[in-house]
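Peer 1: pasting the structure only:
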């Protein structure tokens, strides 16, 4: 079988790329042919090199946005920052006409940013599926693209979402039921079986915030405001921020303004996430919008509790006061309340972490990417 993956992620790589990548590797290794068309292409990225080494064809979509468009993008929410250029749309059209894959996979960073590619598939009568990695309640499809979005989702052979929340939100925004949709969680980069040993005893509670440094989605500004409250200034608590992103300078300035220089660390990107959980006691995730956070899945599998907002599919995996501590909303008051409950039961965190690992293994398949690959094959066999 021949598959074409069309990725609309606006970054050289992001967590939204992992699901289709694992599916592509599984399909290629099983003897099928996979071609990838990637936006924001970086030929030296380790995952691109891995795909090529396995036999996948990976091509960059041409013509990055102009300087004026990049400047405009910085002022827009992430979900609306990028739309394909005419040359990229033409390149996708040529590829589909020439290669005529058995199935095209339109992999989106959110739930609408790749639908121009899906619409090309629809117009060419090319069988396709869509993957949506995130859905924000406040970001409906633009008015001028609404009908295209409805038609594209309706024409897809199947629609994949990483959480039930994202599926529900997308149905509400489209005003139509997607009865040809299912939920497939993202893969993870930690061992599936066996959580990590608990970190060595320390006088300081060490929390890790593992997320792209972009406040519109990830809400690190909320966490900084909580840490600035008088009671948290007096407690032995330290937060390490892992990740990079466009809002890092603003967050650093905000932390300095609030006098948190000795309470937070900017730890950057790490190649092995297990090193984070070898030295940190819990995850703190103040997100405003999510799919199903990869950071949450990995922390739980490593045996660490999470203090997280009920964004996206978080509440579908995190059981409040059993496997972690859930904040009812992405607000300072709600996150402070959840962190207070967590602080009060700090002695029980190792037990909570073990429950979190067992619950995650009970809820998540061991290889979600392979599961997606098998489902794509089943679609074609049907």
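Peer 2: Arrived safely. Predicted model only: the values in this text are computed from it and were never measured. Numbering: from 1, shown residues only.

Peer 1: Please make it C-alpha for all contacts and neighbour counts, starting now.
Peer 2: OK.

Peer 1: how about residue 268, what does it touch?
Peer 2: Residue 268 makes contacts with 241-244, as judged by CA atoms under 8 Å, 6 or more residues apart in numbering.

Peer 1: Mind telling me what element the closest residue to residue 140 other than its chain neighbours is part of?
Peer 2: Leaving out its chain neighbours, the residue that sits closest to residue 140 by CA to CA, 6 or more residues apart in numbering is residue 173, at 5.7 Å. Using DSSP states H and E, residue 173 falls within helix 164-174.

Peer 1: Please apply the same query to residue 208.
Peer 2: Judged by DSSP H and E, residue 208 forms part of strand 205-210.

Peer 1: Residue 281 is in contact with residue 304, isn't it?
Peer 2: Yes. Counting by CA atoms under 8 Å, residue 281 does reach residue 304; the two are 6.3 Å apart.

Peer 1: neighbour-wise, which of the two wins?
Peer 2: For residue 281 versus residue 304, neighbours defined as other CA atoms under 10 Å are more numerous around residue 304 (32 against 27).

Peer 1: Now that one. Nearest residue, chain neighbours left out?
Peer 2: residue 353 (4.3 Å).

Peer 1: repeat for residue 263
Peer 2: Using CA to CA, 6+ apart and skipping residues adjacent in sequence, the residue nearest residue 263 is residue 238, 5.0 Å away.

Peer 1: Doesn't the one you found belong to a strand?
Peer 2: Yes. If the criterion is DSSP: H, G, I helix; E, B strand; the rest coil, then residue 238 is within a strand.

Peer 1: got the contact list for it?
Peer 2: 204-207, 263-265.

Peer 1: again, 6 Å this time
Peer 2: 206, 263-264 (CA atoms under 6 Å, 6 or more residues apart in numbering).

Peer 1: packing partners for the strand holding residue 208?
Peer 2: strand 237-242, strand 282-285 (3 or more CA pairs under 6 Å, 6 or more residues apart in numbering; DSSP states H and E).

Peer 1: follow-up on the earlier one: from the chain's centre, how far out does the helix holding residue 173 sit?
Peer 2: Centre-to-centre, helix 164-174 and its host chain are 16 Å apart (CA atoms, centre = their mean, to the nearest Å).

Peer 1: for stretch 310-327, how far is the first residue from the last?
Peer 2: End-to-end distance of stretch 310-327 (CA to CA, to the nearest Å): 6 Å.

Peer 1: Next, find the distance separating residue 40 from residue 17.
Peer 2: 12 Å.

Peer 1: of these two, who's got more company?
Peer 2: Counting neighbours by other CA under 10 Å for residue 40 and for residue 17 shows that residue 17 has the greater number, 22 against 18.

Peer 1: And here is the other one:
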């Protein structure tokens, strides 16, 4: 089969939305399929992108929208000439296309790619990664998005909550939906033994891109800025990089918790993180996963999280972790207080979380996803 993977994530060279499609593309090449992919052009492509090219994938790198590129695209359209990306896909002549959306509705910004698939009767799938609960659409936009979803062979989503919110926003049932599992970053052996460092000074981890709009580290800092938290012994370790690093450093100083907050940068080794940290905190505003919840639980750590994405499917408050009933500093403060008072049970809760997580995680998400893309009854 000839499979085209079209990645539409534009705000960063790499992210959680890119893991499943890129690993599935690599696996497809190993199984003898032909693969094309397109993605936004960045000065330094991610290692997974370079590996796909080395394995023999056909590639196209899309320039970022600028005044110049918009003008050129208008000229292509006026002259009824295919854009370079459409021409590259047409030359590859795929049997099936996967549109990988960083959000839930990204394809609506690329009507020429959608039109190519429809006009050439090429079956296409959508995968929706992130979502935003407060998005609204005019009726014309809703109808266009619904037509995109209805035209897809399958619409893949990451969580049940994500699917429910998309259906509410569109006032439309997604009957062609399949829930997928993202590939997890796990150590060779798990669970990880509970840290030897004393729980009297809990080591708290917050893992993710330093992008406050999605990941919400700012409301976590606000929650921890009250006198009661300043008077308690704890350390918050932020693992990750991102555009809001300098702001978050200033915010920690503003709230006078900079002595308790450490910015650790990107650390890919989950075993190293959980060898020293007792608890994961996920203050996300927007997140369809987050994969770090599943990874922490499987590694044997309890999680405090806002109610986003897969969280309600993975965490039972007081049993395998703690869920905040709101995405505010007040709600985080309340659930962190519950967790703090329960801290001498974290090791036991982490053990329960690991048992639950190992039973729940998908055995071979990449193999399953490729099969779902290529199953004859779907095409």
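Peer 2: Here it is on my side, so go on. If you're wondering where the values come from, they're calculated on a predicted model, not measured in any experiment.

Peer 1: residue in the second structure matching the residue nearest to residue 140 of the first structure?
Peer 2: Under the alignment by TM-score structural alignment, residue 173 of the first structure pairs with residue 169 in the second structure.

Peer 1: As TSV, the helices and strands packed on strand 205-210 of the first structure with distance to residue 21 of the first structure would be great.
Peer 2: Shown next, in TSV, are these (distance: least, CA to CA, whole Å):
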stretch	distance to residue 21 of the first structure
strand 237-242	23
strand 282-285	25
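
Peer 1: Mean neighbour count, these: which tops it?
Peer 2: A comparison of those by mean neighbour count, using mean count of other CA atoms under 10 Å, puts strand 282-285 on top with a mean of 28.

Peer 1: what does that strand correspond to over in the second structure?
Peer 2: Using TM-score structural alignment, strand 282-285 of the first structure lines up with residues 279-282 of the second structure.

Peer 1: what's the mean distance for the matching stretch versus the first structure?
Peer 2: Following the fit onto the first structure, the mean deviation recorded for stretch 279-282 of the second structure is 0.6 Å by mean CA distance after the TM-score superposition for the first structure.

Peer 1: and that stretch, how far from the chain's centre?
Peer 2: Distance, centroid of stretch 279-282 of the second structure to centroid of chain: 16 Å (CA atoms, centre = their mean).

Peer 1: After the strand or helix carrying residue 334 of the first structure, which helix or strand is next?
Peer 2: Using DSSP H and E, the element containing residue 334 of the first structure is helix 332-344. Under the assignment DSSP H and E, the closest C-terminal helix or strand after helix 332-344 of the first structure is helix 349-363.

Peer 1: Contacts made by that following helix with the rest, please.
Peer 2: Contact partners of helix 349-363 of the first structure, identified using CA under 6 Å, 6+ apart, comprise 300-301, 303-305, 323.

Peer 1: 7 Å - rerun?
Peer 2: With contact meaning CA atoms under 7 Å, 6 or more residues apart in numbering, helix 349-363 of the first structure is reached by 195, 198, 297, 300-305, 322-324.

Peer 1: Equivalent analysis for stretch 179-197 of the first structure, please.
Peer 2: By CA under 7 Å, 6+ apart, the surrounding residues in contact with stretch 179-197 of the first structure are 18-19, 158-164, 274, 278, 294, 298, 301-303, 357, 366-369, 372.

Peer 1: What is the end-to-end distance of that stretch?
Peer 2: So stretch 179-197 of the first structure: terminal residues 43 Å apart, CA to CA.

Peer 1: Trace residue 149 of the first structure over to the second structure, please.
Peer 2: Under the alignment (TM-score structural alignment), residue 149 of the first structure pairs with residue 145 in the second structure.

Peer 1: State the distance from that match to residue 296 of the second structure.
Peer 2: Here the criterion is CA to CA. By it, residue 145 of the second structure lies 35 Å from residue 296 of the second structure.

Peer 1: and which of the contacts of residue 238 of the first structure is nearest to residue 309 of the first structure?
Peer 2: Of all those, the one with the least separation from residue 309 of the first structure (CA to CA) is residue 206, at 18.5 Å.

Peer 1: Next up, the contacts around that closest one.
Peer 2: 237-239, 280-281.

Peer 1: how does it look with 10 Å?
Peer 2: 199, 236-240, 264, 277, 279-283 (CA atoms under 10 Å, 6 or more residues apart in numbering).

Peer 1: Kindly report the same for residue 376 of the first structure.
Peer 2: By CA under 10 Å, 6+ apart, residue 376 of the first structure lies in contact with 3, 23, 27, 103-105, 128-129, 157-158, 370.

Peer 1: circling back: and the contacts of residue 206 of the first structure as a markdown table, adding distance to residue 89 of the first structure?
Peer 2: Below are these laid out as a markdown table (distance: CA to CA, whole Å):
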| residue | distance to residue 89 of the first structure |
| --- | --- |
| 199 | 50 |
| 236 | 53 |
| 237 | 50 |
| 238 | 47 |
| 239 | 43 |
| 240 | 41 |
| 264 | 44 |
| 277 | 42 |
| 279 | 46 |
| 280 | 45 |
| 281 | 46 |
| 282 | 44 |
| 283 | 40 |
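
Peer 1: Between the residues you listed, which sits nearest residue 56 of the first structure?
Peer 2: Residue 56 of the first structure has its nearest neighbour among these in residue 277, at 33.1 Å by CA to CA.

Peer 1: So the closest one is in contact with residue 296, correct?
Peer 2: No. Here residue 277 of the first structure lies out of contact with residue 296, judged by CA atoms under 10 Å, at a distance of 11.7 Å.

Peer 1: Now which residue in the first structure aligns to residue 375 of the second structure?
Peer 2: Under the alignment by TM-score structural alignment, residue 375 of the second structure pairs with residue 378 in the first structure.

Peer 1: quick one, what contacts that match?
Peer 2: Going by CA under 10 Å, 6+ apart, residue 378 of the first structure touches residue 372.

Peer 1: between residue 40 and residue 17 of the first structure, what contacts are shared?
Peer 2: Shared contacts of residue 40 of the first structure and residue 17, defined by CA under 10 Å, 6+ apart, are found at 7-9, 11.

Peer 1: now for those, which pair is the farthest apart?
Peer 2: Distance extremes for those: the farthest pair is 7 and 11 at 10.2 Å, using CA to CA.

Peer 1: quick one: which of these two has more around it?
Peer 2: Neighbour comparison, residue 7 of the first structure and residue 11: the larger count goes to residue 7, with 25 against 15 (by other CA under 10 Å).

Peer 1: mind listing what residue 31 of the second structure touches?
Peer 2: Residue 31 of the second structure makes contacts with residue 25, as judged by CA under 10 Å, 6+ apart.

Peer 1: how about 7 Å then?
Peer 2: Residues near residue 31 of the second structure by CA under 7 Å, 6+ apart: none.
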